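Participant: Give me the fold of what follows.
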Amino acid sequence: RMVLAAALLSARAAAVKLEFYGQAGCSHCFAFMTGALKQLLADPELAAKIDFEYFPWGNAYFVTKKCQGGGEYDIMPRKCYDANCGGGATARPDDCFGPGEIVCQNGPVECDANRYIACAKSVADMDHVKYLPYAECVDRAFEGNPHGNGLDIAELASKCADSSGLDSGKISTCFSGPAGDGAIKDQAMATPPHGFCPVVVVDGQMLQWGTEGNVLSVVCDKLVAPKPAACTAVASSPTWT
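Facilitator: Model (predicted):
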């Protein structure tokens, strides 16, 4: 058993860490989620070598004393928030995650969608095989309607839970209570300073925006031999920020 555990730890240590930061209502995020990312994770040989997580927060921010930002979405408070409260920040102000309101780029329906997806991650025990189909289902409803106008987000969340095999009751309970506060705080705290969404980070290095479609070649570059068969079929040309 100890040998097996050591082997599993070794395999996990050799995995490439892939992080995707996005938001509901972002067409580029949805294109990546349903395109290059889905193709990558659908390959069992590749997926076994990837430590993946999706963070549904994107360009959102809490209103804080230092960064302000109440009312309509504004990129300047958002960049201030990322720097002071987001991934990699040190000595975060005590109001980074409330009591100020959350402002989302595409409005309050996006905020609700992001929170539902954060709760789905928690209910799925952070297993992307379980929560990514849920995220895709929710985000699909925003295609061509980035502000989610007319969407019944609670009904959508329930429908997407059913279609992805997650417990809609547990997700709803999380969304409506302190567990939801904790879940969305985790997404905000992890999201690094960035320009645009989607943000794709491979082993700590952020891809240049617009090149996320090259994620396969970037991941393959990071993997040690023997590499999955899919890697031999791709030209290696990563682009970093």
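Participant: CA atoms for contacts and neighbours, from now on please.
Facilitator: Fine.
Participant: by contact count, what packs against the longest helix seen in the chain?
Facilitator: Selection of the longest helix in the chain by residue count, based on DSSP state H, yields helix 108-123. Other helices and strands packing on helix 108-123, by 3 or more Cα pairs under 8 Å, 6 or more residues apart in numbering; DSSP states H and E, are strand 50-56, helix 128-140, helix 153-164, helix 168-176, helix 178-190.
Participant: any chance of these in TSV, with distance to L223 and mean neighbour count too?
Facilitator: As requested, the helices and strands packed on helix 108-123 are exported to TSV (distance: least, Cα to Cα, whole Å; neighbours: other Cα atoms under 10 Å):
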stretch	distance to L223	mean neighbour count
strand 50-56	9	21
helix 128-140	20	21
helix 153-164	30	17
helix 168-176	35	18
helix 178-190	24	19
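Participant: so which of the ones you listed gets nearest A5?
Facilitator: strand 50-56 (17.2 Å; Cα to Cα).
Participant: got the angle for that closest one vs helix 108-123?
Facilitator: Here strand 50-56 runs at an angle of 140 degrees relative to helix 108-123 (axes from the mean of the first three to the mean of the last three Cα atoms, to 10 degrees).
Participant: one more to line up against the first:
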Amino acid sequence: MDALRLLLILFLIPASAAVDSGDKVSFDVYYESLCPYCSNLIVNYLYKLFDSDLISITDFKLVPYGNAKIRPNGTITCQHGPNECLLNTVEACAIDVWPDVKVYFPFVYCVESLVYHHNYTHWDTCFEKLGLDASPVADCYSGERGRELELKYAAETNALDPPHRYVPWVVVDGQPLYDDYRDFISYICKAYKGTDPPSACTESSVGGIWKVKMNTIQSLYGQETVMSKLFRAGQAIVSWLQGNKIVDWF
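Facilitator: Presented below is the predicted three-dimensional model:
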């Protein structure tokens, strides 16, 4: 299912009408790369931003720092060890090098999906998988720019009011969602004050969400394709799983 979601993020982000920047809802996710709850949020929930045009009404920000600490000598230590500090910096550099959310989020998603499946040591394969040049990110995380970014994220995280208690720490329009962070869509929709709400705010059922996906696929590839058949089968499977209370992540 992760591969299908990544395809959805890469190819099926719908074009949408411009939204006045004053109407956009700030949506900030403070996390750390090797936190299992964080990777679960990114892999199984955040992709929903791209299922429809919800991303068009959000100022989306990922802050990869979490519970890290700055020692008196200036070095940064991370909750899950040096590998987490490395991946925090790698993801920070990806966001800095590719500021377009349609580029950096698939990369972060790819890395975190490997974390989710306990295979994070192969994180560098995400460059090839996504057709991205690794050089600028490598130069960043191995140089001074990577440290500058982590110090910036440290300052942003430490300035949170109220302070973060754990990660992931999800904030919508300045208000933390606490343990209700998985329901971020409803909070974004509620906070949106624009006149043209996106389909994610008007489609409340599983069938409605799948209808949005199918419409997007058919508009790009025609009425009957392998992808449309695949998503039709997926719709039936997910509906059955939810009906039997086996999964709840769609």
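Participant: TM-score for these two?
Facilitator: After superposition, the two chains reach a TM-score (TM-score structural alignment, normalised by the length of structure 1) of 0.70; 184 aligned residues with a Cα RMSD of 2.2 Å.
Participant: before we move on, back to that, now do the longest helix of structure 1 against helix 128-140, angle only.
Facilitator: Using the same axes, to 10 degrees: helix 108-123 of structure 1 against helix 128-140 is 170 degrees.
Participant: and helix 108-123 of structure 1, which stretch of structure 2?
Facilitator: Per TM-score structural alignment, the counterpart of helix 108-123 of structure 1 in structure 2 is residues 82-97.
Participant: residues in contact with the longest helix of structure 1?
Facilitator: Helix 108-123 of structure 1 has contacts (Cα atoms under 8 Å, 6 or more residues apart in numbering) with 23-25, 55-57, 60, 102-104, 127-128, 131, 134-135, 138-139, 147-149, 151, 153, 157, 166-167, 170-172, 174-175, 179-180, 183-184, 187.
Participant: Could you tell me which residues make contact with the equivalent of Y45 of structure 2 over in structure 1?
Facilitator: Aligned by TM-score structural alignment, Y45 of structure 2 pairs with A36 of structure 1. Taking Cα under 8 Å, 6+ apart, we find A36 of structure 1 in contact with 212-216.
Participant: ditto for G74 of structure 2
Facilitator: Counted by Cα under 8 Å, 6+ apart, G74 of structure 2 has zero contacts.
Participant: so it, which of the three states?
Facilitator: Look at G74 of structure 2: counting by DSSP: H, G, I helix; E, B strand; the rest coil, its state is coil.
Participant: That one and Y141 of structure 2: what is the separation?
Facilitator: Using Cα to Cα, to the nearest Å, G74 of structure 2 is found at 17 Å from Y141 of structure 2.
Participant: now do L130 of structure 2
Facilitator: Counting by Cα to Cα, the gap from L130 of structure 2 to Y141 of structure 2 is 19 Å.
Participant: Could you do C38 of structure 2 as well?
Facilitator: For C38 of structure 2 relative to Y141 of structure 2 (Cα to Cα), the value is 21 Å.
Participant: How about D23 of structure 2?
Facilitator: Separation of D23 of structure 2 from Y141 of structure 2 (Cα to Cα) stands at 34 Å.
Participant: And for A200 of structure 2?
Facilitator: When A200 of structure 2 is compared with Y141 of structure 2 (using Cα to Cα), they lie 36 Å apart.
Participant: just Y166 of structure 2 next, same as before
Facilitator: Separation of Y166 of structure 2 from Y141 of structure 2 (Cα to Cα) stands at 25 Å.
Participant: Which residue, neighbours along the chain excluded, lies closest to L130 of structure 2?
Facilitator: Closest residue in space to L130 of structure 2, ignoring its immediate chain neighbours: F107 at 7.3 Å, by Cα to Cα, 6 or more residues apart in numbering.
Participant: which position in structure 1 aligns with the one you found?
Facilitator: Per TM-score structural alignment, F107 of structure 2 is aligned with Y134.
Participant: Would you agree that match is in contact with C160?
Facilitator: Yes: if you go by Cα atoms under 8 Å, Y134 of structure 1 and C160 touch, sitting 5.5 Å apart.
Participant: so what's the spatially most central residue of structure 1 up against?
Facilitator: A centroid search over structure 1 (Cα atoms, centre = their mean) returns F55, at 2.3 Å, as the residue closest to the centre. Going by Cα under 8 Å, 6+ apart, F55 of structure 1 touches 19-22, 118, 187, 190-191.
Participant: What lines up with V167 of structure 2 in structure 1?
Facilitator: Match for V167 of structure 2 (TM-score structural alignment): C197.
Participant: er, E203 of structure 2 I mean
Facilitator: Per TM-score structural alignment, E203 of structure 2 is aligned with A233.
Participant: From K227 of structure 1, how far out is its match?
Facilitator: For A233 of structure 1, the distance to K227 of structure 1 equals 11 Å [Cα to Cα].
Participant: likewise S172 of structure 1?
Facilitator: 41 Å.
Participant: got it, and E143 of structure 1?
Facilitator: Relative to K227 of structure 1, E143 of structure 1 is positioned 36 Å away (Cα to Cα).
Participant: Could you do Q187 of structure 1 as well?
Facilitator: 31 Å.
Participant: what's the neighbour count on the match of V167 of structure 2?
Facilitator: 19 (other Cα atoms under 10 Å).
Participant: Could you pull up the residues touching the residue nearest to it when sequence neighbours are not counted?
Facilitator: In this structure, C197 of structure 1 finds its nearest non-sequential neighbour in G22, 5.8 Å apart by Cα to Cα, 6+ apart. G22 of structure 1 sits next to 29, 54-59, 197-199 when contact means Cα under 8 Å, 6+ apart.
Participant: Kindly report the same for L8 of structure 2.
Facilitator: 50-51.
Participant: try W210 of structure 2
Facilitator: Q235.
Participant: Q175 of structure 2 versus that one, what's the distance?
Facilitator: 30 Å.
Participant: just P99 of structure 2 next, same as before
Facilitator: Relative to Q175 of structure 2, P99 of structure 2 is positioned 24 Å away (Cα to Cα).
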